[in-house]
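In: generate a structure from the sequence data that follows.
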Amino acid sequence: MKYFDITLSCEDRPGIVAAVTARLAGLGANIAESNQFWDRQTNRFFMRISFTAPAEAAASGIEEELAPVVSEFNMETALIDRSRKPKIVAMVSRFDHALLHLLYQIRVGWLDAEVVAIVSNHEDSRRTAEIEGIPYHYWPVTKANKAEQEAKLLDLVEETGADLVVLARYMQVLSDNLSNRLFGRVINIHHSFLPSFKGARPYQQAFERGVKVIGATAHYVTADLDEGPIIEQETERVTHAMSVEDLVHTGRDIESRVLARAVKLHLESRVMLNGRKTVVFAKG
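Out: The predicted structure follows:
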């Protein structure tokens, strides 16, 4: 058997689920998991189905079978063949805790993916890349060469066939052009519980405000800094007795966990864009 995921969204109306599942049944597919959500404010319907199909099934044949339904309901769809391991380009600056956690989760099999390249504006993570056997690209960024370096990144994504770019504490702001070109394919971890304390030095900002919780937010990158659709968040309680350094130490653990969960959700096709928000079909 082959394993597939399909996601779809369209204007809500009766008969969507029946039409899709009937077509899948006609292919001999067996549904393993199904999730649906109706956004009442926009009357938008979202659905994700995981299914098995006979070994001879091909993605093109499944898409052809579903084409009449897609046309009838004017659906936006994506079909994922689970036999192909997703590919990631990871980007990092000097703080490598989120990158190391991501690599560990891949190594132990919790995250089914392959990091095909590590890109950095510093040399700090080269040794990690060598140990893991991952190509390392040291591309310093200045105002003068930013466009050139981003063009190299786009070429790298195309050459490697990367499905996702992960900013694992990459401390450079992507240009509007790059953010738009790769929209929905770049995940960033921001060391703050957005929308609070955006931009630089969020732990210092949080400390100065005397917050009682800190957190991290994984979101898709957009041209608007730290305003992209949110995928995953987590918080932890802190006290007045903690220093900025204590907040940073606590936050690093949260950042690592949140980023890994967001990447897993995305690669398992569990995240669907809904305007400025996301629909997240968590497992279980």
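In: alpha carbons only for contacts and neighbour counts from here, please
Out: OK.
In: tell me where this structure has strands.
Out: For the chain, the strands defined by DSSP state E cover 2-11, 30-39, 44-53, 76-81, 87-92, 114-120, 136-138, 164-167, 186-190, 213-220, 230-237, 271-274, 277-280.
In: so for the second one, what gets flagged as buried?
Out: It refers to strand 30-39. Within strand 30-39, the residues that count as buried by 16 or more other C-alpha atoms under 10 Å are Asn30, Ile31, Trp38.
In: could you check how far the last one is from Phe45?
Out: The one in question is Trp38. 5 Å (C-alpha to C-alpha, to the nearest Å).
In: report the buried residues of the longest helix seen in the chain.
Out: Under DSSP state H, the helix in the chain containing the largest number of residues is helix 244-267. Neighbour-count burial for helix 244-267 flags 247-248, 250-252, 254-267 (criterion: 16+ other C-alpha under 10 Å).
In: ok and it relative to strand 230-237, angle-wise?
Out: Computed by axes from the mean of the first three to the mean of the last three C-alpha atoms, to 10 degrees, the angle separating helix 244-267 from strand 230-237 equals 150 degrees.
In: quick one, helix 244-267 and strand 76-81 angle?
Out: Using the same axes, to 10 degrees: helix 244-267 against strand 76-81 is 90 degrees.
In: helices or strands up against helix 244-267?
Out: Contacts defined by 3 or more C-alpha pairs under 8 Å, 6 or more residues apart in numbering; DSSP states H and E place helix 244-267 against helix 97-107, strand 186-190, helix 202-209, strand 213-220, strand 230-237.
In: I have a second one here; can you model it like the first so I can compare?
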Amino acid sequence: MPPTLEARAPAPATTRGAGHRLASLTVRGKDRPGIVAAVGSVLGEHGANIVSLDQYSDDPLGGAFFQRTVFGLDHLTAVLPAIEDGLRRRLAADFELEFALRDLSVPQRVAIFASKSDHCLLDLLWRHRRGQLPVTVAMVISNHPDTAEEVRSFGIPFFHVPSCGPDKSAAEAEHLRLLRGNVDFVVLARYMQILSADLIEQLGVPIINIHHSFLPAFVGAGPYARAKERGVKLVGATAHYVTADLDEGPIIEQDVVRISHADSAADLRRRGADVERAVLTRAVQWHSEDRVLRHGNHTIVFA
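Out: The predicted structure follows:
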């Protein structure tokens, strides 16, 4: 029998008893006076308490405006539709802004893709089990069976979907069968396969990838060995959203660590793996908390 896709949600975010929950509101559009006041007015009409508010404008004189607000409210589920209606009337109609409203006590569902390298995969699962990532891990999909037992030890469904050769249509059809309706976003935790543009479009949810920051200078196999030969002084990692253009999607997070001539290629791989884990964790957490707003081919991150 295949494993089921039962949700294992962390405890709801609360601040004042069982009925008090937190919600996130993200707003984007053309900057103009009165936006922040309008948001505060709608939330205040319903007795919401603003816990945090971050905003950014790339040009105060008619540029692009972005805002993330977290607010708390008793009986949030019952009141949220009225808040959404009020925001639609004030923000969409009066200011022509787009907005997204979400109950933060309902974690986003994520599928993790992995291959043989398990450092990013197991780090995410460990942090999830300890309550450090506000997500529900719906499943792990891998093109190799190597990590099946370790994944299942976390109580997470594992699916082995082989993907080899130029024709990946059968594998991608299975991916879509497993994912559709079951996940809100996907994480590629060192998944060493390229997703087709057709799969990305049909899946229709954000996809986060992690890779070493040697691209494009050390693209392909054995990047750390070639970086050692070149005498690099920094190694790092980049987490970004996946688009049809390979490794060209909007960057969410990056980091580096200094190395020296005395470090071997194995040292570089080990230290690079540490950075990859940290960078991917931050990207997944920020995305799951609605802190990342995409704008063209870059991001605004309210970290």
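In: that older thread, residue range for the longest helix of structure 1 in structure 2?
Out: In the comparison with structure 2, helix 244-267 of structure 1 aligns to the range 265-288 (TM-score structural alignment).
In: so what touches the matching stretch?
Out: Contacts of stretch 265-288 of structure 2 from elsewhere in the structure, counted by C-alpha atoms under 8 Å, 6 or more residues apart in numbering, are 107-108, 119-120, 123-124, 133-135, 187, 189, 208-212, 224-225, 227-228, 235-239, 252-257, 259, 292, 301, 303.
In: only whichever of those are buried, select them in ChimeraX.
Out: Selecting just the buried residues from the contacts of stretch 265-288 of structure 2 in ChimeraX takes one command, with 16+ other C-alpha under 10 Å as the test:
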select :107,108,119,120,123,124,133,134,135,187,189,208,209,210,211,212,224,225,227,228,235,236,237,238,239,252,253,254,255,256,259,292,301
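In: now do the same for Trp54 of structure 2: its match in structure 1.
Out: Small correction: residue 54 of structure 2 is Asp, not Trp. Aligned against structure 1 - with TM-score structural alignment as the criterion - Asp54 of structure 2 pairs with Asn35.
In: re the thing from before, need the helices and strands packed on helix 244-267 of structure 1 in CSV (columns: distance to Asn180 of structure 1).
Out: Conversion of these to CSV gives the following (distance: least, C-alpha to C-alpha, whole Å):
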stretch, distance to Asn180 of structure 1
helix 97-107, 24
strand 186-190, 10
helix 202-209, 25
strand 213-220, 11
strand 230-237, 16
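In: out of the ones you listed, flag the one nearest Ala18 of structure 1.
Out: Ala18 of structure 1 lies closest to strand 230-237 among these, at 28.8 Å (C-alpha to C-alpha).
In: name the helices or strands packed onto that closest one?
Out: Using 3+ C-alpha pairs under 8 Å, 6+ apart, strand 230-237 of structure 1 is in contact with strand 213-220, helix 244-267, strand 277-280.
In: could you tell me the angle between that strand and strand 213-220?
Out: Here the directions of strand 230-237 of structure 1 and strand 213-220 differ by 170 degrees (the same axes, to 10 degrees).
In: run the chain-centre distance for strand 230-237 of structure 1.
Out: Its chain's average C-alpha position is 15 Å from that of strand 230-237 of structure 1, according to C-alpha atoms, centre = their mean, to the nearest Å.
In: mean deviation, it versus structure 2?
Out: Here the mean offset of strand 230-237 of structure 1 against structure 2 after fitting is 0.7 Å, by mean C-alpha distance after the TM-score superposition for structure 1.
In: over to stretch 256-264 of structure 1?
Out: In the superposition with structure 2, the average deviation recorded for stretch 256-264 of structure 1 is 0.6 Å (mean C-alpha distance after the TM-score superposition for structure 1).
In: thinking again about what came up before, quick one: the helices and strands packed on strand 230-237 of structure 1 as JSON lines, columns for distance to Asp176 of structure 1 too.
Out: Listed next are those as JSON lines, based on distance: least, C-alpha to C-alpha, whole Å:
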{"stretch": "strand 213-220", "distance to Asp176 of structure 1": "13"}
{"stretch": "helix 244-267", "distance to Asp176 of structure 1": "22"}
{"stretch": "strand 277-280", "distance to Asp176 of structure 1": "19"}
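In: which stretch among those comes nearest Gly15 of structure 1?
Out: The closest approach between Gly15 of structure 1 and any of these, judged by C-alpha to C-alpha, belongs to strand 277-280 at 21.0 Å.
In: so where in structure 2 does the closest one end up aligned?
Out: Counting by TM-score structural alignment, strand 277-280 of structure 1 corresponds to residues 298-301.
In: what's stretch 95-110 of structure 1 aligned against in structure 2?
Out: Per the alignment by TM-score structural alignment, stretch 95-110 of structure 1 matches residues 117-132 in structure 2.
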